[in-house]
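> got a structure for you, letters missing:
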């Protein structure tokens, strides 16, 4: 959903195992001007269960957007990205990698697997919050997200 549609908040799935980074993302969206519904899962396996609406996530809403860390327990972020972008019912969901890695091979692989952007987490908390706010401005005010709902 887009904010201008009047249909409700933008559903964002944050896939992040670091509690400090989760808090910073939550704080950044609280400071933002858009209505967002931020849901958090802490590992790659839970992310896939959530996105496929299986198990405890059977009634979870399909997110409008995914923020994905790479270094995750159980299933790493690249494997999550690969599965999302390989699945016709999920591939239109924008996925932005938000990670601590600046490794060229990670950046290249992320784009090879069709991530929509690759962002490196700043170490400074204020810079981290500003990065998320800039992300919010671009993706939810300037860019057009694909229509909500499942795709074929």
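Yep, that arrived. None of the values given here were measured: they were computed from a predicted structure. Residues are numbered from 1 along each chain as shown.
> contacts, neighbours, all on C-alpha from now
Noted.
> would you map the helices across this structure?
Counting by DSSP state H, the chain has helices at residues 19-31, 44-51, 77-86, 104-112, 125-137.
> okay, these in a markdown table with mean neighbour count and distance to residue 148 next?
A markdown table is the format used below for the helices of the chain (neighbours: other Cα atoms under 10 Å; distance: least, Cα to Cα, whole Å):
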| stretch | mean neighbour count | distance to residue 148 |
| --- | --- | --- |
| helix 19-31 | 16 | 20 |
| helix 44-51 | 21 | 14 |
| helix 77-86 | 20 | 16 |
| helix 104-112 | 14 | 23 |
| helix 125-137 | 17 | 18 |
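> need those helices in JSON lines (columns: distance to residue 13).
JSON lines is the format used below for the helices of the chain (distance: least, Cα to Cα, whole Å):
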{"stretch": "helix 19-31", "distance to residue 13": "11"}
{"stretch": "helix 44-51", "distance to residue 13": "8"}
{"stretch": "helix 77-86", "distance to residue 13": "13"}
{"stretch": "helix 104-112", "distance to residue 13": "18"}
{"stretch": "helix 125-137", "distance to residue 13": "13"}
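> how close does residue 91 sit to residue 120?
Residue 91 sits 22 Å away from residue 120, going by Cα to Cα, to the nearest Å.
> with residue 132 instead?
Distance from residue 132 to residue 120, counting by Cα to Cα: 11 Å.
> residue 75 too?
Taking Cα to Cα, one finds residue 75 at 20 Å from residue 120.
> second one coming, line it up with the first:
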């Protein structure tokens, strides 16, 4: 995403905690970027959304923020389902950032084994959310070239 005002980015936030959703939305809203955020409250809904959009890759989100501790299908199970779909190469390049409170070494290792692009710890206060979102947006939307930019 460049500084062009016509540029926009779509984020899929996979999060069941309403407070975290609110904090992340507020932090993204403070940025000078056109970012829309879709929320899936569990892994099953997130997978359904992604597979529904897979027929039109340009409709996939530019970035997924994934909590591991979500109902129905947890974050690691979702990563595994996406990883299995990667054989079809539809979701292969989808940038996925794990954003969770888990500090488990096993969760970190398994997330990266399942092709997560980063593993981030959730902040403990509002200022921390602002800093995290600013860093994510700066890297993923201002500096990195996303696979959806080529579509």
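Done, it's in. Given the structure is predicted, the values throughout are model-derived calculations rather than measurements.
> need the TM-score between these chains.
Once superposed, chain against chain, the TM-score is 0.87 (TM-score structural alignment, normalised by the length of the second structure); 145 aligned residues with a Cα RMSD of 2.1 Å.
> thinking again about what came up before, neighbour count winner among residue 91 and residue 120 of the first structure?
residue 91 (19 against 16; other Cα atoms under 10 Å).
> could you measure from that one over to residue 74 of the first structure?
22 Å.
> do residue 116 of the first structure as well
23 Å.
> and if you look at residue 93 of the first structure?
Applying Cα to Cα to residue 93 of the first structure and residue 74 of the first structure gives a distance of 22 Å.
> more crowded one of those two?
Taking neighbours as other Cα under 10 Å, residue 93 of the first structure and residue 74 compare with residue 93 leading, 24 against 11.
> ok, the more buried one - contacts?
Residues in contact with residue 93 of the first structure (Cα atoms under 8 Å, 6 or more residues apart in numbering) are 63-66, 146.
> which of those count as buried?
63-66 (16 or more other Cα atoms under 10 Å).
> which of these lies closest to residue 8 of the first structure?
Checking these against residue 8 of the first structure by Cα to Cα gives residue 64 as the nearest, at 11.5 Å.
> could you find the counterpart of the closest one in the second structure?
In the second structure, the residue paired with residue 64 of the first structure is residue 62, using TM-score structural alignment.
> contacting residues for that match?
Listed by Cα under 8 Å, 6+ apart, the contact set of residue 62 of the second structure reads 9-12, 94-95, 146-148.
> distance-wise, check it relative to residue 134 of the second structure.
16 Å.
> next one: residue 81 of the second structure
From residue 81 of the second structure over to residue 134 of the second structure the distance is 29 Å, taken as Cα to Cα.
> residues near the nearest residue to residue 16 of the first structure once chain neighbours are set aside, how many?
Nearest non-adjacent residue to residue 16 of the first structure, counting by Cα to Cα, 6 or more residues apart in numbering: residue 42, 5.1 Å away. Using other Cα under 10 Å, residue 42 of the first structure has 18 other residues around it.
> what is the burial count for the closest residue to residue 144 of the second structure other than its chain neighbours?
Nearest non-adjacent residue to residue 144 of the second structure, counting by Cα to Cα, 6+ apart: residue 1, 7.7 Å away. Residues lying near residue 1 of the second structure (other Cα under 10 Å) number 23.
> tell me how far residue 1 of the second structure lies from residue 147 of the second structure.
11 Å.
> can you check residue 126 of the second structure too?
Applying Cα to Cα to residue 126 of the second structure and residue 147 of the second structure gives a distance of 30 Å.
> residue 4 of the second structure now?
18 Å.
> same question for residue 5 of the second structure.
Here residue 5 of the second structure is placed at a distance of 19 Å from residue 147 of the second structure (Cα to Cα).
> now do residue 7 of the second structure
14 Å.
> residue 28 of the second structure now?
Taken as Cα to Cα, the span from residue 28 of the second structure to residue 147 of the second structure is 21 Å.
> same question for residue 85 of the second structure.
In terms of Cα to Cα, residue 85 of the second structure sits 17 Å off from residue 147 of the second structure.
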